[in-house]
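*Asks:* sequence first, predicted model second:
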Amino acid sequence: MAQKLKKIHTEKTSLHERNLHRERYDFIELINSYQELSKFVFVNPFGDKSIDFANPDAVKALNKALLKYFYGISYWDIPDGYLCPPIPGRADYIHYIADLLASVNGGKFPVGKNVKVLDIGVGANCVYPIVGHREYGWSFTGSDIDPVSVDSARQIIDKKPSLEGAIDIRLQTSPKNIFKGIIHPEEFFDVTICNPPFHASMAEAQAGTKRKLINLGLAKGPKAVLNFGGQNAELWVEGGEEVFVKQMIRESAEIPSQCLWFTSLISKRTTLPGVYSELKKVNALNVKTVEMAQGQKVSRFVAWTFLDNDMQKKWAKERFKK
């Protein structure tokens, strides 16, 4: 498991207990790991070291430092304008997924390359596969509809030999499909993960970003909205996340025995009733909603399976072997 920062700061106790980012950022250690971060670090009015989280270059430098220090990733970059995700939140999803798999494996989270995970919308950043492989040794397949994202993710993998063979990136050539064209016949996954585009339009995405920056006290006039990262496919889809996740549910019902657990993050609580209704229509046998708190923000993911309890235990016995 990756090295932890020195325990000299107050813990972020809302994060998962195995999350390496429970401590406040130790910028001295992070700068030692990635020197370029130093140009963005300053002392805020409270006397703490910080960065300007409205500055995409600063956020990217922080991510580079975190990925190098905690996960041994010496090269990590994304094209300008692409989503630069918060690493602690991404790690939380992975750890809760491990708990989900443990729930059908006698309480023990499975480790090793035999565990197969599909990341829908892997993005240019490839963060979920990096964290999941480094923390648990899982094998990942990442899919995306954007060729630039696919090329970027592949470049990150190519620069780290230990990731080659552990992470496979596939281009989804049909924007209307999610699993179709990605999951091959007779191919099996233990779990799928997804951070869906949750806005219904670019205008809504921009408004949401500006609102977040204002709430954080980071907005700097009308241009603040331009400081977010993320391409169209990463941020919005016609109909928003509810339409996207419902399509995912319908497609999952067509391959019920090829995956143990299907999951997706759900950003808006108002999306849940529609998701539950769709899961009832396709006769999902078990549905779980897992809440994850990160500071003042509460996020969640919904998980569903078409396998009964006996089938789940049999799956784990046969596949979760080192």
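*Replies:* Good, I have the coordinates.

*Asks:* when you work out contacts or count neighbours from here on, use the C-alpha atoms and nothing else.
*Replies:* OK.

*Asks:* for the stretch 201-322 of the chain, just list every one of the strands.
*Replies:* Ranges of strands in the stretch 201-322 of the chain, per DSSP state E, counting those that start in this stretch, are 259-266, 286-294, 297-305.

*Asks:* brain fart, the stretch 51-200 of the chain
*Replies:* For the stretch 51-200 of the chain, applying DSSP E, counting those that start in this stretch gives strands covering 116-120, 139-144, 167-171, 189-194.

*Asks:* list the buried residues of the last one.
*Replies:* In this case it means strand 189-194. Residues of strand 189-194 classed as buried: 189-194 (neighbour count, 16 or more other C-alpha atoms under 10 Å).

*Asks:* ok so, going back, can you tell me which of the strands of the stretch 201-322 of the chain is most buried?
*Replies:* Per-stretch averages of neighbours, counted by mean count of other C-alpha atoms under 10 Å, single out strand 259-266 among the strands of the stretch 201-322 of the chain, with a mean of 24.

*Asks:* below is an additional structure, to be compared with the one above:
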Amino acid sequence: MADRNELHQRNKHNGQYDFPKLIADYPPLKKYVVLTPYGSQSIDFFNPQAVKALNKALLAAYYGIRYWDIPKGYLCPPIPGRADYIHYIADLINPSGEERKCRGLDIGVGANCIYPIMGCTEYGWTFVGTDIDPVSIANARKIVTCNPVLAHRIELRLQENDKHIFRGVIKPDDYFDVTVCNPPFHSSREEAEEGTLRKLSSLKGQKVSKARLNFGGNANELWCEGGELRFILNMISESKAFQNNVGWFTTLVSKEKNLDKLYAKLKSAGVAEYKTIQMRQGTKSSRILAWRFI
């Protein structure tokens, strides 16, 4: 199990999972909990059903989410890492740490609706979540309506043109303090499967020849033409037209090698400020790219 001690200081998932607490809040998790060779409790992170049960337990125990589910094959996000993004964004938009109202826009909210859930329950923010997939929008809406803590705080909007990111979903009178995005990392199904094989082989310490996405993910969640770099370059280009509608634009950047091209694009777009926020979860490192025009 990955060490989570390097998470943001406000992240509720630093240290080891408290399985007795998690099972108390979500009893179905119990059948997936096993003892490790070291005598501690864990789950089989290669089992998609176990990962989903862990997510349900974490959301129930720490965020008051009593209903959460995703369609088969859809992305099941790792909760600690997703929470980290929201905590770092909170520092970005409110450096003083004082409580204030915030409205966020999640590009690619997915069926799991995880970033709006985190923002609403941790900071009392409101959110608009957008996606090109009607199934994701419908499922996210069900999560929102089934949880009183989320109801009337999260709005879902279908992006009807998959060539656009902000255009068509940001209305003329909208203002968002921040946008968040977990872009499709890969440029094709083949690249996504190769990446999964490398990750699983590394985790198991031996070559794995068949890809099994333990966190799931369908086409638009995992890959797009041109991959992460093309997606974010397009996002930067489009953001210029909405500079008066958004305080900070942000996105995850999985591949560090993409940063130089992204910085060059930001400079050519005429942004007033940009910064990179480093995040680390155990052996995994990632980063948030943030920019603003005003």
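*Replies:* Looks like it came in fine. Computed from a prediction, not measured in an experiment: that's the story for all the values here.

*Asks:* okay if I get the buried residues of strand 189-194 of the first structure as TSV plus distance to A54 of the first structure?
*Replies:* Formatted as TSV, those follow (distance: C-alpha to C-alpha, whole Å):
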residue	distance to A54 of the first structure
F189	37
D190	37
V191	34
T192	31
I193	27
C194	25
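
*Asks:* doesn't G97 make contact with D91 of the second structure?
*Replies:* Yes: using C-alpha atoms under 8 Å, D91 of the second structure is in contact with G97, at 6.9 Å.

*Asks:* helices along the stretch 1-150 of the first structure, start to end?
*Replies:* Assigned by DSSP state H, counting those that start in this stretch, the helices in the stretch 1-150 of the first structure fall at 27-33, 56-71, 87-102, 127-136, 147-158.

*Asks:* what range does the third one cover in the second structure?
*Replies:* So the one you mean is helix 87-102 of the first structure. Counting by TM-score structural alignment, helix 87-102 of the first structure pairs with residues 79-94 of the second structure.

*Asks:* one more: the shortest one?
*Replies:* Correspondence between helix 27-33 of the first structure and the second structure is established over residues 19-25, with TM-score structural alignment as the criterion.

*Asks:* ok, and what's touching that stretch?
*Replies:* The contact list for stretch 19-25 of the second structure, computed with C-alpha atoms under 8 Å, 6 or more residues apart in numbering, reads 29-30, 33, 41-42, 54, 57-58, 60-61.

*Asks:* same question, stretch 37-53 of the second structure
*Replies:* Under the criterion C-alpha under 8 Å, 6+ apart, residues 1, 17, 19, 28-29, 32-36, 76, 212-216 lie in contact with stretch 37-53 of the second structure.

*Asks:* how distant is it from the center of its chain?
*Replies:* A distance of 21 Å separates the centroid of the chain from that of stretch 37-53 of the second structure, by C-alpha atoms, centre = their mean, to the nearest Å.

*Asks:* please apply the same query to stretch 103-120 of the first structure.
*Replies:* On C-alpha atoms, centre = their mean, the centre of stretch 103-120 of the first structure falls 16 Å from that of its chain.

*Asks:* same check on stretch 26-42 of the second structure?
*Replies:* 25 Å.

*Asks:* buried set for it?
*Replies:* 26, 28-30, 32-33, 41-42.

*Asks:* then stretch 143-163 of the second structure?
*Replies:* For stretch 143-163 of the second structure, a neighbour-count test (16+ other C-alpha under 10 Å) marks 143-145, 149-150, 153-160 as buried.

*Asks:* before we move on, what about stretch 41-61 of the second structure?
*Replies:* Using 16+ other C-alpha under 10 Å as the test for burial, stretch 41-61 of the second structure gives 41-43, 48-61.

*Asks:* and for stretch 234-248 of the first structure?
*Replies:* 234-237, 240-248.

*Asks:* how far does that stretch sit from the chain's center?
*Replies:* Relative to its parent chain, stretch 234-248 of the first structure has a centroid offset of 16 Å by C-alpha atoms, centre = their mean.

*Asks:* return the most buried member of the helices of the stretch 1-150 of the first structure.
*Replies:* When you average the neighbours per residue for each of those (mean count of other C-alpha under 10 Å), helix 127-136 leads with a mean of 23.

*Asks:* what's the mean gap between that helix and the aligned bit of the second structure?
*Replies:* For helix 127-136 of the first structure, the mean deviation from the second structure after alignment is 0.6 Å (mean C-alpha distance after the TM-score superposition for the first structure).

*Asks:* could you give me the residues in the second structure that that helix aligns onto?
*Replies:* Counting by TM-score structural alignment, helix 127-136 of the first structure lines up with residues 114-123 of the second structure.

*Asks:* who touches the matching stretch?
*Replies:* With C-alpha under 8 Å, 6+ apart as the criterion, stretch 114-123 of the second structure contacts 63-64, 77, 79, 82-83, 86, 99, 104, 106, 109, 125-129, 149-150, 153-154, 180.

*Asks:* just stretch 167-175 of the first structure next, same as before
*Replies:* By C-alpha under 8 Å, 6+ apart, the surrounding residues in contact with stretch 167-175 of the first structure are 129, 139-147, 150, 153-154, 157, 178, 181-182.
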